[in-house]
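Participant: kindly generate the corresponding structure for this input.
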Amino acid sequence: MFRTSRRAAILAAGALMLTLVACDTGPDESEAEDLSGNRTGAMADYKLGDQFKATEALSFSMLYNNHPSYALKDDWLFWSELSKRTNVKLENVAVPLSDYEQKRSLLIGAGDAPFIIPKTYHPQEDAFVSSGAILPVSDYVDLMPNFKDKVAKWNLKPEIDSLRQQDGKYYLLPGLHERPWQDYSIAVRTDVLQQLNLQVPKTWDDVYTMLKAMKAANPSTYPFSDRWSKPTPGGNLINIVTASFGAFGGWNYQHAKFNEGTKKFEYNGASDTYKQSVEYLHKLVSEGLLDPESFIQSDDQARQKLANGKSFVISSNAQTLVNDYRADLAKTLPTAKLAKIPLPVGPAGEINPASRTENGIMISKKARESKNFVAMMQFIDWLWYSDAGQEFAKWGVEGTTFTKDGSGKRSLASDVNVVGLNPSGTKHLQKDFGFYNGVFAYGGNPELVNGFFSAEEQEIQKVMGARKPVAPQPPAPFTDEEREQATLWETALKDHVTQMTLKFILGQRPLSEWNAYVAELKAKNSQQYIDLKNKAYERFKKANS
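Facilitator: Next comes the predicted model:
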């Protein structure tokens, strides 16, 4: 799918190509391309653990997701130190966070995408595969010893296999975690719990009981008023509730869900587990426990309600707890106490729904023709996947932004703050230096991932770490023709699921009409979609049995 002629060859020899996936070497080593003309600036013998440094000054274009909390600055230490260590300068095509996905699609579609395209969440890459606009990166991971080492050492083959397309290749270099890390949950006013003589909730049923008690004590309030609903209504809340019920929703909506009992895919938005999660959220809204504006209001509006004591519960992660909520409350309700709690347990049991892979990097097909292509892949391998590169991206420069003790434990420099770890620090690791930037700093071993966690967050991660990880969905890649057809169905299906989910939750459509809603999905080809998915699953399984 990299070239038209190659696509034809793949279709002609599909079974042979898929069989390669089962081999020890896999498709990653199935084609020995001639890269002799693409090695300018590359290290001749780059291997695991090496500091990458280009043999001449190089620059690579990159799509940059510009986060409003730490807006891009050209004079960040990150850029100058990166050039010093690697002899590489990144030419950023900066796009605001709110427009990133749309702009990325437009640039790729027009053939104007930068070489490096990070912050891509699987399966977003699927839309760009059949056109040949992005590279099958699995063909080139032999250039990336750190990436290959972590996949092997951390037993990430199932996660990597779940990324594979019909040709047996994958087109996204994902962020890699040694262990799953569930960051998003809800934050609760623990001082209010204490006043009401309530325990910290452990299950979603406990959350319901807690909200009922809060409502009874404060009848004029909605105890739970949420954020993160733009651009995806209920983005986090629907995500974490559906995950706890055994489905996909919100930010993580997926059309197909694998049923371990039947060993077949089913349409997620019509499944019993999705229905149960919708029923739960409807109950919260109908009883005045969850603010109906949660699904349309801005983050600032949600934060103001919490800060003004008009709500007591809100979606949270480790950073927003400290940077947003506690900072807000300190100004308005200084005696208030707020804590993030472990993800409440639902009918799916004590699971950790976080994936060990996360957003990753696509590579523009234009990059393959560059004389510096090999050097670029070595650079990506070092910055995103080596231990040294991951430490640099997160912590910065030893002696300037952080220190190490005799045992190797890292600590922020005394004048540097991030996520409230050094409140008296006059400099901010993200805003003033450019480190701990979501474009670069993610993944790694638990010591690195947990490095900025407070003691309370460490305890939360202990709880989550003891839970059973959710298995990745099995591979069921479409052919080019199937993908084209599925894409036509997916937009209409997702729009309908999103609209009707909100109507059911808000009571604008009675839940007694659920069967009618399922019929509407079938009229929009949900069953044909699932039939296609199961056909792809059986084909891939047969080719690799």
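Participant: contacts and neighbour counts: CA atoms only from here.
Facilitator: Fine.
Participant: first-to-last residue distance for stretch 52-70?
Facilitator: Stretch 52-70 stretches 27 Å from its first residue to its last (CA to CA, to the nearest Å).
Participant: from the middle of its chain, how far away would that stretch be?
Facilitator: Centroid displacement of stretch 52-70 relative to its chain, using CA atoms, centre = their mean, to the nearest Å, is 21 Å.
Participant: for comparison, sequence B:
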Amino acid sequence: MKRFSRAMGLILSVIMLMFVMAACSGNNNEKPSNSSASPADTAAGSDNAAASDKPAEDYAYGEDVTFHSNEPVKYSMMFSDNEGYPYKADWRIWSAIQEKTNVSFDLSVVARTEYENQKSLLVNSGDAPYIIPKTYDESAFVAGGQIVPISDYVQYMPNYQKAVKAWGMEDDLKAKMQANGKYYVLPGMWEAPGGGYSFVIRKDVFEKAGVDLSKETSWTYEDFYAAMKKVKEFTGAKYVFSDQSKGESTLNIAAVEYGVTAGWGKANGMRFNQDTKQFEFADNTQDFKDYVSYFNKLITEGIMDPESFTQEDDAAKAKFYKGDTYVINANYQVFTDIQTKMEDPNAQLMIITPPGGPKGQLQVENSRLENGIMISENALKELGEENFIKMLRFVDWLWYSDEGQTLSLWGVEGETYTKDASGKITLNPDITYNGMNPTATKKLNADYGFGGGVFAYGGTTKLRQSKMTDGEIDFNNRILNNRTARPVAPPIMATADESEQLNLISKPLMDYVSTMTLKFITGQEKIDNFDSYVKQTQANGSDRYTQMANDIFGKTKSILGY
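Facilitator: Got it, this is the predicted structure:
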């Protein structure tokens, strides 16, 4: 009987197990399997599964949901103190954030000019605050282990994930990946690239010289040259174009249209060939020869002032203000300032659409990423994972939700701005910001703390354009409607040792390239000697650098999706 009972028990157990399996199978038929979910979906699912096993959070969060902690919390944070709107403890932004979220900050306030040095000191010593905004380059901090690999945690940030998915930011974010396939900074993200820099011209003078500005959206650099040549012939001016920023901005934006690198954007001289999926050294090619030849023509024919590459900004601006020159490089904010300082009250200015070139009518700005936020390992160690995730969800709301971004930029509705039925934001008339209400006595950033560089960056095109004048909106729309977006090049995901080797090659190589760029342009070196220049770049390591870059890319391209 005992053996029989065991046998019967075994049989009954098998029958019950089969019944349970059948029931589970029935449930699976009602709810499709998630076996084909993407990594992002899987991460979100893991978050939800983990949440179901835990007590309810003591805070509210979610996509388009205001973060609010039931209990007051305080997070330590670095704060870059801009001398243009110095930090004040009683700024309205602090109480506005606290009223919404029940969160306050323990700030480490550092002068903007010392911010990078102090950041390095705090991070490397292990004393960094939890939240480290205004980070432009995080690569130096990765190896030290003091910064959280934040890509491991973004699944807990619903507003961040919403922006990535809705705006297709996946390729943009690959540019932040390190050699281990992770990224260590939460970048500010824009729905579309910004306008950037272009050329401010004396519209009235160009038109009097017979230049048809109705076609400027289709101009190439050769068309721009022809227009400036007409102005020179009409005015008899010594120079038409005298530049500020020592020519760095002009060299940068023109380089894009020639498929090379120079000026502010020279970096390592690399370009990525989207057809061959290989890196190339751009700055010793025929494209580069054509590029320096163009600017040499401007100098040789007296169109561009050779002092553009040596003079201080004030000298360049003074020539433009006086009417001695008729072209200067600027972004829209500087353009707005220039308009107020022209000595000729009848001067009419225009910021043209950045010209195209041999590589097409390309958008200069192709990155939609801004500086971003690093999170210190101290936050994870001291808060514990559960409260660390809570802090991330606060960061997610403040920097990545529409509500948080609008608060950081414009302040409190009814106090600093109003909004109509269409959602259009209007700054209160007694407050000035970004050229709006220029005679107002209060400043949105200096007096209230809103619209500052620590919090207010990233967001929708609508939010971005909300702080623009009609003229700036027109400038941005001309670019978006008449220029082709460029794909983002993949990063060279070098290890620390590989980065050191690359830097040892790149520094002297690019110093030589920069020196020779100006010599070719100004005529100190003849264009006829370009072949000798090419050989010297190769001797300085351009081929070795390119080979290393492609070897590294070959090892990491699967991570990047190539």
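Participant: Asn82 of structure 2 versus Gln161 of structure 2, what's the distance?
Facilitator: 30 Å.
Participant: likewise Leu409 of structure 2?
Facilitator: 16 Å.
Participant: trace Lys203 of structure 2 over to structure 1, please.
Facilitator: For Lys203 of structure 2, the aligned residue in structure 1 is Thr190 (criterion: TM-score structural alignment).
Participant: actually Ala267 of structure 2, not the one I wrote
Facilitator: Counting by TM-score structural alignment, the partner of Ala267 of structure 2 is Gln254.
Participant: wait, what's in contact with that match?
Facilitator: Residues in contact with Gln254 of structure 1 (CA atoms under 8 Å, 6 or more residues apart in numbering) are Phe248, Asn268.
Participant: wait, doesn't the match of Lys203 of structure 2 sit right on Ile341?
Facilitator: No: contact criterion CA atoms under 8 Å: Thr190 of structure 1 and Ile341 do not qualify, at 10.0 Å.
Participant: what residues are shared contacts of those two?
Facilitator: Common contacts of Thr190 of structure 1 and Ile341 (CA under 8 Å, 6+ apart): Val200.
Participant: hang on, the earlier thing: more neighbours, Leu409 and Asn82 of structure 2?
Facilitator: Leu409 (24 against 17; other CA atoms under 10 Å).
Participant: is it correct that that one falls within a strand?
Facilitator: No: judged by DSSP: H, G, I helix; E, B strand; the rest coil, Leu409 of structure 2 forms no part of a strand; its state is helix.
Participant: secondary structure class for Glu415 of structure 2?
Facilitator: coil.
Participant: residues of stretch 344-352 of structure 2 that come out buried?
Facilitator: Buried residues in stretch 344-352 of structure 2, counted by 16 or more other CA atoms under 10 Å: Leu349, Met350, Ile351, Ile352.
Participant: give me the distance between the alignment partner in structure 1 of Asp64 of structure 2 and Asp28 of structure 1.
Facilitator: For Asp64 of structure 2, the aligned position in structure 1 is Gly49, judged by TM-score structural alignment. Separation of Gly49 of structure 1 from Asp28 of structure 1 (CA to CA): 21 Å.
Participant: those two - which one has more neighbours?
Facilitator: Ranked by neighbour count (other CA under 10 Å), Gly49 of structure 1 and Asp28 place Asp28 first, with 19 against 14.
Participant: what does Trp190 of structure 2 align to in structure 1?
Facilitator: Using TM-score structural alignment, Trp190 of structure 2 pairs with His177 in structure 1.
Participant: residues near its match, how many?
Facilitator: Neighbours around His177 of structure 1, by other CA under 10 Å: 22.
Participant: wait, what's in contact with it?
Facilitator: Counting by CA under 8 Å, 6+ apart, His177 of structure 1 touches Arg356, Thr357, Gly443, Gly444, Asn445, Pro446.
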